[in-house]
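1. no FASTA, just this:
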């Protein structure tokens, strides 16, 4: 994961170059989705991105969870690489590093956690961006993202940020020309995205569930994209710990079925999933739209809150009495594409000093209409 950590390192001296780590393969480095990495994989990924590896005989290094690192330079960058025999042992190595260095002097650098590999970047290479491409390649590359085509998508839907119970889904249909344009735009951003690392804190948000974009492929693979947040811990005066959320700049969280959650760097997709989606015409949902959805259930009511419709209803009695009934509609906007729609029948009668009124109240969003309250006072004349 490409995040800034406090890197504790006190002895960096006697640097020397003693040759090439490995022979360079002319073939493209390829790592399968479940493969554990070796030093050869790491070396090949760096070389393929134009970062030539040379041994670095530094005196300072740590044995982490029983593993010694290899140290090397690349384009004036300095790296310390640990290869563990499992991802769990890599995590234990990271924990071991914290234990060994908690009282030492502090320096800042980048740390990459890639499958079973831990990479300390002590000094950035001249072309620092290439390191991102190396990490991408070690994760198996973003080929599965870059190869996604509109033809291979079965469905897509967006669930805006919500507080648990109030979720609703906005569908994107590739058969619709305008919605197809939105999907194509999203695919373009995914094609150019960079893998940062695992999303250890990828499901922490600002007091609610983050905005989520779900994509189902024709081959059955599901992909979920979410706004990315990290948790921030702080100690209170009473000794308790306060957990807060902080959005991660330019990053989103990706979950592909059968794999761990990952972080992607894509400024355009980050901005879109935070707020840009709400400006898309295909997601417009107005007062008129909300009322139209309700009227599919109650078609006889007026299609505008400004109108009053008069009907005559049989209220019983031996002669089949009819009375004039006034039908009205009311729409209240809640925000976030949600509305309360109330349909009212006014019988223009008073019984026991109270007006006789029947109503139905619905909670409406783009994906559903839910009856939340009603009262039936149909008068019967004997």
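-> Ah, there it is. Given the structure is predicted, the values throughout are model-derived calculations rather than measurements.
2. from here on, contacts and neighbour counts on C-alpha atoms
-> Fine.
3. what segments of the stretch 51-200 of the chain are strands?
-> 53-56, 70-74, 77-83, 107-114, 117-123, 153-159, 170-172, 194-198 (DSSP state E, counting those that start in this stretch).
4. please compare the first structure with the one that follows:
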């Protein structure tokens, strides 16, 4: 096996370019004496809310806490149904299940991997309470249509934007469209902290106050606790300071991601691959570049031998995970989960990020071409 010639995603290079700013932010936090809450958290919350076009941002410990806190604030519980994508990261489902609610999977678009609005409409029942789109791999879900469906059926929309910082739909940034938008700032995200972090944006002030309370032991006033459905989940001041530094670079990094995706799209045309596409009046932010092929295992091994690492997002359909064994028999034959199983068997994420050089990208492309030349 060859030593890696190309990083899958190079966090060190990404951080090195802004290292003086990050070091200054860290020093500022240490000297401030504020280690829980305080001005760094308030500043980032204000700036990120303004960036996405929402009135409120609530910092959380991570992305899954953000999802859970919003569902708690919307009183989602036992027996309620939440419509989710069949193909997504498991955290989307787990946030629903931990409250005793039922995740109802729907199919995704084969080219963009985001929810199919027609599938959403067909999945609505009298028990449906929330629609939870996921802007998977950085491609925005069709939020305008989803909001129309939700309004027609008196439902809430809580979108999972863990992979979509900066994405737009119909001229509006993700984070300003749904009733609440949940974010992960895990280090590898387009806007990533140097540890775990998350957040919620909304323009519903009452909902924002409720979400903030759910992350503070159910308390708005010290030692006065209103809700048992709550947690201790806060955005750390150090991470808030790092995120505020990175926020000023996000648009430039996303533009570079779009250039990398365009290079891959052009260079891989004509191969027996299912390439990702952009659909609708959207601005994607290309968190990942995911191809599909029935020869996924062979291609991955071949690239690894050439020193090119790849990852699989995600290798198992959620109903094939032991955590959801009780739902498997009920859901595994639905169109959504049959599709999810097929995507999981074929998808492969190529090295991708705003800091890859053209030489590195060409190495990846040449190796993919070589594989298919040898495996016609």
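-> Yes, it's here. Just so you know, these numbers come straight off a predicted model, no measurement behind them.
5. tm score of chain vs chain?
-> Once superposed, chain against chain, the TM-score is 0.26 (TM-score structural alignment, normalised by the length of the second structure); 163 aligned residues with a C-alpha RMSD of 6.9 Å.
6. closest one to residue 40 of the first structure among the strands of the stretch 51-200 of the first structure?
-> strand 77-83 (10.4 Å; C-alpha to C-alpha).
7. related to what we said a few turns ago, go through the strands of the stretch 51-200 of the first structure and name the closest to residue 357 of the first structure.
-> Across these, residue 357 of the first structure has its closest neighbour in strand 170-172 (35.1 Å, C-alpha to C-alpha).
8. packing partners for the closest one?
-> strand 153-159, helix 177-191 (3 or more C-alpha pairs under 8 Å, 6 or more residues apart in numbering; DSSP states H and E).
9. relative to helix 177-191, how tilted is the shortest one?
-> When you say that, I think you mean strand 153-159 of the first structure. 90 degrees (axes from the mean of the first three to the mean of the last three C-alpha atoms, to 10 degrees).
10. hang on, residue 232 of the first structure packs against residue 244?
-> Yes: counting by C-alpha atoms under 8 Å, residue 232 of the first structure sits close enough to residue 244 to count as a contact (5.1 Å).
11. how many neighbours does residue 173 of the second structure have?
-> Close neighbours of residue 173 of the second structure, defined as other C-alpha atoms under 10 Å, add up to 20.
12. please tell me how far the closest residue to it other than its chain neighbours sits from residue 84 of the second structure.
-> In this structure, residue 173 of the second structure finds its nearest non-sequential neighbour in residue 52, 5.3 Å apart by C-alpha to C-alpha, 6 or more residues apart in numbering. Note on residue 52 of the second structure: its distance to residue 84 of the second structure, by C-alpha to C-alpha, to the nearest Å, is 23 Å.
13. tell me which of these two has more neighbours.
-> Neighbours were tallied for residue 52 of the second structure and for residue 84 using other C-alpha under 10 Å; the higher tally belongs to residue 84 (28 against 22).
14. any idea which element the more buried one lies in?
-> Under the criterion of DSSP states H and E, residue 84 of the second structure resides in strand 81-85.
15. can you give me the buried ones in that strand?
-> Using 16 or more other C-alpha atoms under 10 Å as the test for burial, strand 81-85 of the second structure gives 81, 82, 83, 84, 85.
16. can you lay out those as JSON lines showing distance to residue 297 of the second structure?
-> Formatted as JSON lines, the buried residues of strand 81-85 of the second structure follow (distance: C-alpha to C-alpha, whole Å):
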{"residue": "81", "distance to residue 297 of the second structure": "36"}
{"residue": "82", "distance to residue 297 of the second structure": "34"}
{"residue": "83", "distance to residue 297 of the second structure": "31"}
{"residue": "84", "distance to residue 297 of the second structure": "28"}
{"residue": "85", "distance to residue 297 of the second structure": "25"}
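17. now for those residues: which two are most distant?
-> 81 and 85 (12.9 Å).
18. and the helices in the second structure?
-> 11-16, 19-32, 39-52, 63-73, 91-97, 117-123, 143-153, 205-214, 237-247, 250-267, 296-305, 325-331, 335-346, 358-374 (DSSP state H).
19. tell me the most buried of those helices?
-> When the helices of the second structure are scored by mean count of other C-alpha atoms under 10 Å, the highest mean neighbour count falls to helix 63-73 (a mean of 26).
20. which elements pack onto it?
-> Using 3+ C-alpha pairs under 8 Å, 6+ apart, helix 63-73 of the second structure sits against helix 91-97, strand 156-160, strand 180-184, strand 198-202, helix 205-214.
21. what do you get if the cut-off is 7 Å, keeping everything else the same?
-> helix 91-97, strand 180-184, strand 198-202, helix 205-214 (3 or more C-alpha pairs under 7 Å, 6 or more residues apart in numbering; DSSP states H and E).
22. wait, which of these is closest to residue 28 of the second structure?
-> Using C-alpha to C-alpha, those put strand 198-202 closest to residue 28 of the second structure, at 21.3 Å.
23. got the angle for the closest one vs helix 205-214?
-> Using the same axes, to 10 degrees, strand 198-202 of the second structure lies at 160 degrees relative to helix 205-214.
24. so strand 198-202 of the second structure versus strand 180-184, what angle?
-> Between strand 198-202 of the second structure and strand 180-184, the angle comes out at 160 degrees (the same axes, to 10 degrees).
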